[in-house]
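Engineer: Pasted the sequence and its predicted model underneath.
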Amino acid sequence: METVVSQNILMQEFPASRPSLRLAVVTETWPPEVNGVALTLSRLVQGQCERNHQVQLVRPRQTVSERGADNAGFEEVLMRGMPIPRYPQLKLGLPGKKALVAAWALQRPDLVHIATEGPLGWSALQAARQLRLPVTSDFRTNFHSYSQHYGLGWLKKPIVAYLRKFHNLTQCTMVPTRALCAELISSGFENTRVVARGVDTQMFRPDLRNAALRASWGADEDSLVALVVGRLAPEKNLDVAIQAFDAMRAKHPSVKLVFVGDGPAREALRQRCPQATFVGQRRQDELALFYASADLCLFPSLTETFGNVTLEALSSGLPVLAFDTAAASEWLVHHHSGWLAPVGDAQAYVACARELAAHPERIAMARAPARGRVVQLDWQQIAAQVEAVFMEVMARHAAHVPRVRPLPAF
């Protein structure tokens, strides 16, 4: 378990740099798109701006008429994009190496950070290498694990090979958990560094519990509300959540199941479990109310690189039942702030849910310890860690690469 230290100590250990750095951050997803990558990356950008760094955000244009934000606190460079199959609300960045080389040759970033490995990310990597700029990257999505859930299991090895090539061309790849870092190293990934995720403990907090919201789900204080949060898609293993709900109802008839999120599996899940409540995608402030007003978070996914839902639920005082992987493996304490089932053992997961429904007092007792596990894990800490990685990579790069002067502006 990584040691969580106070904000003051971290600020002393990782003081904001002077003068500020010019950082180019490249991503193919950004709010208002709702997914873990977009939300956590926006926190990273905000954190670096607060630490006196100048950020240039490079991302696909989300609508045809969209213009870069004027008051975001950072510069935006909008590139061409196209809808992602099955997720038309999300965009995939199109190649743009020539445009990036031209922009970065005129105004060189001190470092390029690439958050996604799509065509835009690959173009940014090639442009940065051509200009001999230091590059870091994030490993944020298990695309190779997703392939088997879409009948494309045969693509797993080529996808891993591409991701390995991509990340090994950067000076450092930031990974959110030690377990995933070890897995990547065993697959030939180099220069990996564990940097955890943070959580907004002021937004996600237990005192937002709302009786009226529970009543809208058909629940009172004697009911048990099981909450599932995230994309409704095959790779999220949501049939196990429904199995757990069915087992809980056998022991506690007033159990309610609420799905927060949307995706291609929504209609199939509705047909599979007509008793469940589906509320669709929600803003972060609305989501905070849902977490605080539920009793148990069911998180059965086996394809997460991290799983922000885990930290958000814990911060809200909501115990989590998850498999022993990703964020749950590092931040849950079994039988204390939540419950862990062996990875891939659906029967054990369902049995644990059944036992908890038979003894709901155990769930209630875990609320305070859940909050306590993450109350100090704020985003300022993560911003300081990321800044330290940037500074280290730049120092290593400068030791081996002669300084290249920018071209004069005309």
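Structural biologist: Everything's here; your move.

Engineer: Please count neighbours and contacts with C-alpha atoms only from this point.
Structural biologist: OK.

Engineer: for residue 110, what are its contacts?
Structural biologist: 21, 22, 23, 24, 133, 134, 394 (C-alpha atoms under 8 Å, 6 or more residues apart in numbering).

Engineer: could you list every residue that touches the closest residue to the fifth one other than its chain neighbours?
Structural biologist: Spelled out, that is residue 133. With C-alpha to C-alpha, 6 or more residues apart in numbering as the criterion, residue 133 has its nearest non-adjacent residue at 6.2 Å, and that residue is residue 111. Going by C-alpha under 8 Å, 6+ apart, residue 111 touches 22, 23, 24, 133, 134, 135, 136, 390, 394.

Engineer: Use this one as the comparison:
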Amino acid sequence: MNSRNAQIHPVADSIEVSHLPAARRQLRIAFVTETYPPEVNGVAMTIARIVEGLHRRNHDVQLIRPRQDAADAAERSPRFHEVLMRGLPIPRYPNLRMGVPSKRALVQLWSLQRPDVVHIATEGALGWSALQAALHLKLPVCSDFRTNFHAYSRHYGIGWLYKPIMAYLRKFHNRTACTMVPTEALRQSLDHAGFKNLSVVSRGVDTQQFSPLRRSQALREQWGVAADDLVCLYVGRIAPEKNLTTLSAAFDAIARRDARAKLVVVGSGPQMAELQARHPNAIFAGQRKGEDLAAHYASADLFLFPSLTETFGNVTTEAMASGLAVLAFDYAAAAQLIRTGENGLLVPIDDAAGFVQAAVAAAADLTACRALGVQACETARALDWSSIIARFEGVLEAVMQRAALPQGHVPLTLGERHSA
């Protein structure tokens, strides 16, 4: 790869990339992540979409991730090369791996195969090592803010770690040239917390996979529901940070009014046994993928999503694309996409009682509920991944352009310019 000696300089102002042209030349991109399919989570899915999109746009992608198990083998194909690093299981998340300190290995790798730009998707030990290696080699580097680890700490009895976790995340991201965030609300929140060089790059949804056309009468019959019965769906981790107490309260209130209503839960996690005990008549489908997952979405009617720890919430857009009415708090993707009473239902943050009341009201009128789902699907049609990839590509190009400028030169800003 071509050598690049430009130093990464801090940006004085926020950065404007929304009007920059898409990158026109082939880039060599080192993409570092500590989660990737077949691991099942929203971060892994989104990263895979971006990596695949960059590859389709004729960029050379070097994907660096932890080895997931002994049988895991690095994939190689034209313009795509996986580098598997040592990893360890994550406590309480046995199906996920985390990286280990690897600066020396990455310095050696990038000295021999120098990328044009390094993108770091996760902030664990592997991500920190990648940041240190990139700065050591004076490589342009940018990052993602994808998971609210600081918010999760409050749900696992370690709320006292909130401040040190935020300090670490701020230090991590402020050493990169740009941090991409999925919503304007999150950009503002992080900006107020002292994060710099933030740029909004939203997320898309695959409307070919997630579609009302995936609705399955056979699946509904397996669930024991008739055509005019209400199916409430939850998809996601079954874990404390997902606020499942509110999910339970909402469905209990629905069931008291409609004994035929059915709760379907897709996912797994440490609170599985507790939730099963609370809802013995619910359908617990476990983890689902591909067309099977799409059928579970489309065969429901009302999507209940009470989480308050998302950076975006891919399940929100997947449910909308599948033609479901979504009930969520006014937060993350839901706040960005849902207009209450038009294409879904929003409740003020932390108003658990309001969430329960809205769930009961939606369940009381199945016709209106399904009409919201029709409009939700129309909204999702505009969330095209190709435009998201083009914007992501534009941020990478802007980071590289700024890194190539002489010391002290004030460039265009990398985040989006907003009035005070």
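Structural biologist: Thanks, I have it. Quick caveat: nothing in here was measured; it's all calculated off a predicted structure.

Engineer: re the thing from before, any idea what the residue nearest to residue 133 of structure 1 aligns with in structure 2?
Structural biologist: For residue 111 of structure 1, the aligned position in structure 2 is residue 117, judged by TM-score structural alignment.

Engineer: quick one: residue 186 of structure 2 and residue 237 of structure 2, what's the gap?
Structural biologist: Here residue 186 of structure 2 is placed at a distance of 21 Å from residue 237 of structure 2 (C-alpha to C-alpha, to the nearest Å).

Engineer: Name the residue in the two with the higher neighbour count.
Structural biologist: Between residue 186 of structure 2 and residue 237, counted using other C-alpha atoms under 10 Å, the more crowded position is residue 237 (22 against 19).

Engineer: what about the corresponding residue of structure 1 for residue 309 of structure 2, distance to residue 180 of structure 1?
Structural biologist: Alignment note (TM-score structural alignment): residue 309 of structure 2 maps to residue 303 of structure 1. The gap separating residue 303 of structure 1 from residue 180 of structure 1 is 11 Å, by C-alpha to C-alpha.

Engineer: now do residue 34 of structure 1
Structural biologist: Counting by C-alpha to C-alpha - residue 34 of structure 1 and residue 180 of structure 1 are separated by 23 Å.

Engineer: whereabouts in structure 2 does whichever strand or helix holds residue 55 of structure 1 align?
Structural biologist: In this structure, residue 55 of structure 1 sits in strand 54-60 according to DSSP states H and E. Mapping strand 54-60 of structure 1 onto structure 2 (TM-score structural alignment) gives residues 60-66.

Engineer: so how much does that stretch differ from structure 1 once superposed?
Structural biologist: Mean deviation of stretch 60-66 of structure 2 relative to structure 1 after superposition (mean C-alpha distance after the TM-score superposition for structure 1): 0.3 Å.

Engineer: quick one: contacts of that stretch?
Structural biologist: With C-alpha under 8 Å, 6+ apart, stretch 60-66 of structure 2 has contacts from 26-36, 51, 54-55, 79-87, 97-99, 126.

Engineer: repeat for stretch 281-296 of structure 1
Structural biologist: Under C-alpha under 8 Å, 6+ apart, the answer for stretch 281-296 of structure 1 is 34, 203-211, 213-214, 224-227, 260-262, 297, 312-313, 316-321, 363-364.

Engineer: one step back: and the contacts of stretch 60-66 of structure 2, which are buried?
Structural biologist: When the contacts of stretch 60-66 of structure 2 are checked for burial by 16 or more other C-alpha atoms under 10 Å, the buried set is 27-36, 51, 54-55, 80-87, 97-99, 126.

Engineer: Among those residues, which are located in strands?
Structural biologist: Among those, DSSP state E puts 28-32, 80-85, 87, 97-99 in strands.

Engineer: Grab the two from those that are most spread out in space.
Structural biologist: Using C-alpha to C-alpha, the two most remote members of those are 28 and 97, lying 25.9 Å apart.

Engineer: thinking again about what came up before, secondary structure class of the match of residue 309 of structure 2, three-state.
Structural biologist: Here residue 303 of structure 1 is coil, with the state taken from DSSP: H, G, I helix; E, B strand; the rest coil.

Engineer: top helix in structure 1 by residue count?
Structural biologist: helix 379-400 (DSSP state H).

Engineer: Now it: buried residues?
Structural biologist: 379-390, 393-394, 397.

Engineer: Closest to residue 267 of structure 1 out of those?
Structural biologist: When the buried residues of helix 379-400 of structure 1 are compared for distance to residue 267 of structure 1 (C-alpha to C-alpha), residue 379 wins out at 35.6 Å.

Engineer: surely that closest one meets residue 196?
Structural biologist: No: between residue 379 of structure 1 and residue 196 there is no contact under C-alpha atoms under 8 Å: 9.8 Å.

Engineer: and residue 281 of structure 2, what is it in contact with?
Structural biologist: 262, 263 are the contacts of residue 281 of structure 2 under C-alpha under 8 Å, 6+ apart.

Engineer: Could you check which residue of structure 1 pairs with it?
Structural biologist: Under the alignment (TM-score structural alignment), residue 281 of structure 2 pairs with residue 275 of structure 1.

Engineer: And residue 367 of structure 2, by the same measure?
Structural biologist: Matched by TM-score structural alignment, residue 367 of structure 2 corresponds to residue 361 in structure 1.

Engineer: now do residue 325 of structure 2
Structural biologist: Residue 325 of structure 2 maps onto residue 319 of structure 1 when the alignment is built from TM-score structural alignment.

Engineer: same thing with residue 190 of structure 2?
Structural biologist: Using TM-score structural alignment as the criterion, residue 190 of structure 2 maps onto residue 184 of structure 1.

Engineer: residues near its match, how many?
Structural biologist: Burial of residue 184 of structure 1 is recorded as 17 neighbouring residues (other C-alpha under 10 Å).

Engineer: quick check, nearest of the ones in strands among the buried ones among the contacts of stretch 60-66 of structure 2 to residue 260 of structure 2?
Structural biologist: residue 97 (40.6 Å).

Engineer: quick one: what's aligned to that closest one in structure 1?
Structural biologist: Structural alignment (TM-score structural alignment) places residue 97 of structure 2 against residue 91 in structure 1.

Engineer: next one: residue 129 of structure 2
Structural biologist: By TM-score structural alignment, residue 129 of structure 2 lines up with residue 123 in structure 1.

Engineer: What are the boundaries of the helices in the stretch 301-410 of structure 1?
Structural biologist: 308-315, 326-331, 346-358, 360-365, 367-374, 379-400 (DSSP state H, counting those that start in this stretch).
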